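Engineer: Give the three-dimensional model of this entry:
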Amino acid sequence: MTREDWLPRRSAGGSALAGVLLLLMGAWQLLTGYAVAIGGVSVFTGGGYWYRGDSTGWGWVNLVIGLAAVVIGLGQLGAWRRLARWGAHPVPALAVASVSAVNQVLLAPQYPLWAALAIAVDVFVIWDLATRARAAVRSDRLAP
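Structural biologist: Down below sits the predicted model:
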């Protein structure tokens, strides 16, 4: 095996898959947050959970997470020149996907099927961003 066989073959730019998945999750978080924030949907109805939350407040949390996911998803896709800087750095997208996964864990008692699907998509976004190449590696640096 040569040294080139060990180098990652993925691109160094933003991940299109992670960008599309972040846009999808962000849009769903925005719709859910809007429905909960205006009072049309009650998220916390039971008293058997170890945490309590205000439905309107939780709706605003979903709106913020959704908006951040949409903006960072557009950055991953390189949609705007100003957001292209964020596409080169996976940390904001990793943070939004992690916060979204924790949010879905807290919503799992109310919406178990959707929460499991959303957590799986968030974990897939985290995996995609964590395993892609960060920058082009120069071959002269690899020589021992």
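
Engineer: CA only for contacts and neighbour counts going forward, please
Structural biologist: OK.

Engineer: which stretches of the chain form helices?
Structural biologist: Secondary structure of the chain (DSSP state H): helices located at 3-6, 16-37, 55-77, 84-88, 91-107, 112-130.

Engineer: Return the distance of the residue sitting nearest the centre point of the chain relative to Asn103.
Structural biologist: Compute the mean C-alpha point of the chain, and by C-alpha atoms, centre = their mean the closest residue is Ala97, 2.7 Å away. Here the distance between Ala97 and Asn103 works out to 10 Å (C-alpha to C-alpha, to the nearest Å).

Engineer: Let's compare: structure for the following, please.
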Amino acid sequence: MAQASHGTYRIPTAKQSWVGGLELFAAIMMMIVGLFHLIIGLAAILRSSYYVVTDSYIFSYDVTGWGWAHLVLGVLVGATGIALVMGQTWARVVGMIIVGLSALGNFLFIPYQPMWSLLIIAIDVAVIWALAVHMRELPESGKTAE
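Structural biologist: I've put the predicted structure just below:
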């Protein structure tokens, strides 16, 4: 499908609009997940007795350590989401990597907050999918839309 051109503004096709909407969805969800990580991280750092720690979990770490990990993840995920909204092309690939780390971190955090962790993992998977669809739809360099 061709793009109509009016001066310097190009009207996007329906497919480009749909994919651009997915990228915006991913960026906004990354900012929200970043805030979630910050909240969980601060709760673990400031009030570690809030979390019930099981002794039999193979990946058991200090709750305060998990708090710092979530705090760092929150900043990274949120900042990458902001960069994605600003149109930074590097943010797509970096976003998939950081959101993948977020999913992994929440998988390891399941014994401390099972429902919360599973919810964030589901959101992370949706964000990775949205970014991957956008990567697949990018035009190859050197080709022009006709």
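
Engineer: TM-score for this pair?
Structural biologist: Superposed pair, TM-score by TM-score structural alignment, normalised by the length of the first structure: 0.77. Supporting alignment: 130 aligned residues with a C-alpha RMSD of 2.7 Å.

Engineer: on that earlier part again, could I get the contacting residues of the residue nearest to the centre of the first structure?
Structural biologist: Contacts for Ala97 of the first structure (C-alpha atoms under 8 Å, 6 or more residues apart in numbering) come out as 22, 69, 122-123, 125-126.

Engineer: Now which residue in the second structure aligns to it?
Structural biologist: Aligning on TM-score structural alignment places Ala97 of the first structure opposite Val99 in the second structure.

Engineer: one step back: using JSON lines, please lay out the helices of the first structure together with distance to Val137 of the first structure.
Structural biologist: Formatted as JSON lines, the helices of the first structure follow (distance: least, C-alpha to C-alpha, whole Å):
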{"stretch": "helix 3-6", "distance to Val137 of the first structure": "11"}
{"stretch": "helix 16-37", "distance to Val137 of the first structure": "21"}
{"stretch": "helix 55-77", "distance to Val137 of the first structure": "21"}
{"stretch": "helix 84-88", "distance to Val137 of the first structure": "15"}
{"stretch": "helix 91-107", "distance to Val137 of the first structure": "20"}
{"stretch": "helix 112-130", "distance to Val137 of the first structure": "17"}
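
Engineer: orientation of the helix or strand hosting Gly21 of the second structure relative to helix 90-108 in degrees?
Structural biologist: Per DSSP states H and E: Gly21 of the second structure is located in helix 14-46. Angle, helix 14-46 of the second structure to helix 90-108, by axes from the mean of the first three to the mean of the last three C-alpha atoms, to 10 degrees: 50 degrees.

Engineer: State the distance from Gly41 of the second structure to Tyr9 of the second structure.
Structural biologist: In terms of C-alpha to C-alpha, Gly41 of the second structure sits 44 Å off from Tyr9 of the second structure.

Engineer: Neighbour count for those two, which is higher?
Structural biologist: More crowded of Gly41 of the second structure and Tyr9, by other C-alpha atoms under 10 Å: Gly41, with 25 against 8.

Engineer: just to revisit the earlier point, how about the helices of the first structure, which one is nearest Thr45 of the first structure?
Structural biologist: Closest of the helices of the first structure to Thr45 of the first structure is helix 55-77, at 9.2 Å (criterion: C-alpha to C-alpha).

Engineer: got the buried residues for the closest one?
Structural biologist: For helix 55-77 of the first structure, burial by neighbour count (16 or more other C-alpha atoms under 10 Å) applies to 55-56, 58-77.

Engineer: Over to stretch 115-134 of the second structure?
Structural biologist: Neighbour-count burial for stretch 115-134 of the second structure [16+ other C-alpha under 10 Å]: 117-118, 120-121, 123-132, 134.
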